[in-house]
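Asks: Okay, structure incoming, though there's no sequence with it:
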C-alpha cells in the first residue's frame, strides 16, 4: 500500500475523511491551548508577528481570544495531515472496535511527541535567552520592534519544536498503526 497518493477502495473514503476531521479538531484544540501558554510567555510573539500573519482572521476579538484563533488556524492542518496519513497507513483497515481504540492512541502519540518536543524547544530557547547571546535575533528585534527578545526567542523555539515533534509523532503513530494492522492480519 502506498500512503503518499490515494489508491484505495472508495468505501474507505468516509472513514478516512472522518479520521482526518477528528485530527483537525484534536490539533486545533491543541493549538488553542498551546498558544495560550505561548501568549503568557511572550505576548509580543503574537502582537508583533502572529497577529500580522493572521490579520485576515482578525474580527476584533481581545488579544488572548485572538491568540486562540491563531492557535487553531496554525495547527488544524497538522491534524488533518496526521489523520489522513494514519488512515492511509491502515487505521481504516482495522476492525471497527480496534479502530476506536487506535484512533485516540494514534492522535495521543502525535500530541505527546509534539508537546515534549515543544518543551525541549522551549528549554533550548530558555538556555539561549539566559546565555545572553541573542545577537542573531537583532534583525527580528529591529524589524518587529520586539522589546522582550528573550521571551520571544523562547516562544519561537517552543513553536518550532512543536512542529518538529508533530512530524516525528506522525512517524511514530504510523509505525504504531502498521503494527496494529499486522497483528490483525
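Replies: Good, I have the coordinates. All values reported here derive from a predicted model rather than from experimental measurement. Numbering: from 1, shown residues only.

Asks: all contacts plus neighbour counts: C-alpha atoms, from now on.
Replies: Will do.

Asks: where do the strands sit along the chain?
Replies: Applying DSSP state E to the chain gives no strands.

Asks: Which parts of it are helices?
Replies: Using DSSP state H, the helices of the chain run over residues 13-41, 43-44, 51-53, 63-88, 96-131, 138-144, 149-184.

Asks: Next, format the ones you listed as a markdown table and append mean neighbour count.
Replies: Converted to a markdown table, the helices of the chain look like this (neighbours: other Cα atoms under 10 Å):
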| stretch | mean neighbour count |
| --- | --- |
| helix 13-41 | 20 |
| helix 43-44 | 22 |
| helix 51-53 | 14 |
| helix 63-88 | 22 |
| helix 96-131 | 18 |
| helix 138-144 | 13 |
| helix 149-184 | 20 |
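
Asks: okay, pairing it with this:
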C-alpha cells in the first residue's frame, strides 16, 4: 500500500484504541472509587445511571460490575475526544511508525496524569472534608463519599492536563528526532 495512505489508516486504528483504553481506565478507576465509597455508587451513581430499579445492581457481587459499567460509560467518550486530538497531533511526525508509537505514548501519559490527579483528589477529599455539604440523604460515611466525588473531578481535570501534555509530548519527540537527524 502506498505510504501516503498509511498515516490516515494509523489514525483510524488509534481512534479505535482510544475509547476502549479510556473505557477500561474508567472501569478500573471506578473499582478504586467503589472500594473507597460504595455509597457513592449505591446512593448516587447507580440511581443516576440505572434509574429507580436497582435490584440487579445491589445484589452481592453485582455492585462492582455496575461500577465498572458506569466507569466505562463515563470515560469512553472522553477517549474519543482524546483520540481525535492526540491522534491528529500525531500527524506531525514524519512517518506512520513514529505517529503510532508517539501517539500511544501520549495516550499512556494522559492516563498516568489522570490517575495521579485522581489520587491527589482522593487525598485532598479525605483530608479537607471539614466542610461537607450537598450530599444525598442517608449517607453514613460523608468523608469517603465526598472524597470520591473530588477524586472524580480531579481525574477529569487530570485527563485534560494529560491531553495537553500529550500534545506537548508529540512536539517534544518531533523536535528531538529533528535534532538527531540534523
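Replies: Perfect, thanks for sending it. Computed from a predicted structure; not experimentally measured.

Asks: Now which residue in the second structure aligns to residue 167 of the first structure?
Replies: For residue 167 of the first structure, the aligned position in the second structure is occupied by residue 160, per TM-score structural alignment.

Asks: Roughly how far does its match sit from residue 121 of the second structure?
Replies: Distance of residue 160 of the second structure to residue 121 of the second structure, given as Cα to Cα, to the nearest Å: 15 Å.

Asks: And residue 13 of the second structure, by the same measure?
Replies: 33 Å.

Asks: what does residue 68 of the second structure give?
Replies: From residue 68 of the second structure to residue 121 of the second structure the distance is 20 Å (Cα to Cα).

Asks: Surely residue 99 of the first structure touches residue 87?
Replies: No - assessed by Cα atoms under 8 Å, residue 99 of the first structure is found out of contact with residue 87, at 9.8 Å.

Asks: Residue 50 of the second structure: how many residues sit nearby?
Replies: Residues lying near residue 50 of the second structure (other Cα atoms under 10 Å) number 14.

Asks: what's the counterpart of it in the first structure?
Replies: Per TM-score structural alignment, residue 50 of the second structure is aligned with residue 55.

Asks: again, but for residue 148 of the second structure
Replies: Counting by TM-score structural alignment, residue 148 of the second structure corresponds to residue 155 in the first structure.

Asks: again with residue 127 of the second structure
Replies: So residue 127 of the second structure corresponds to residue 127, using TM-score structural alignment.

Asks: That match and residue 112 of the first structure: what is the separation?
Replies: 22 Å.

Asks: For the residue nearest the centre of the first structure, give me its contacts.
Replies: Central residue of the first structure (Cα atoms, centre = their mean): residue 75, 4.8 Å from the mean position. Applying Cα atoms under 8 Å, 6 or more residues apart in numbering to residue 75 of the first structure gives the contacts 24, 27-28, 30-31.

Asks: How much space separates residue 176 of the second structure from residue 69 of the second structure?
Replies: 40 Å.
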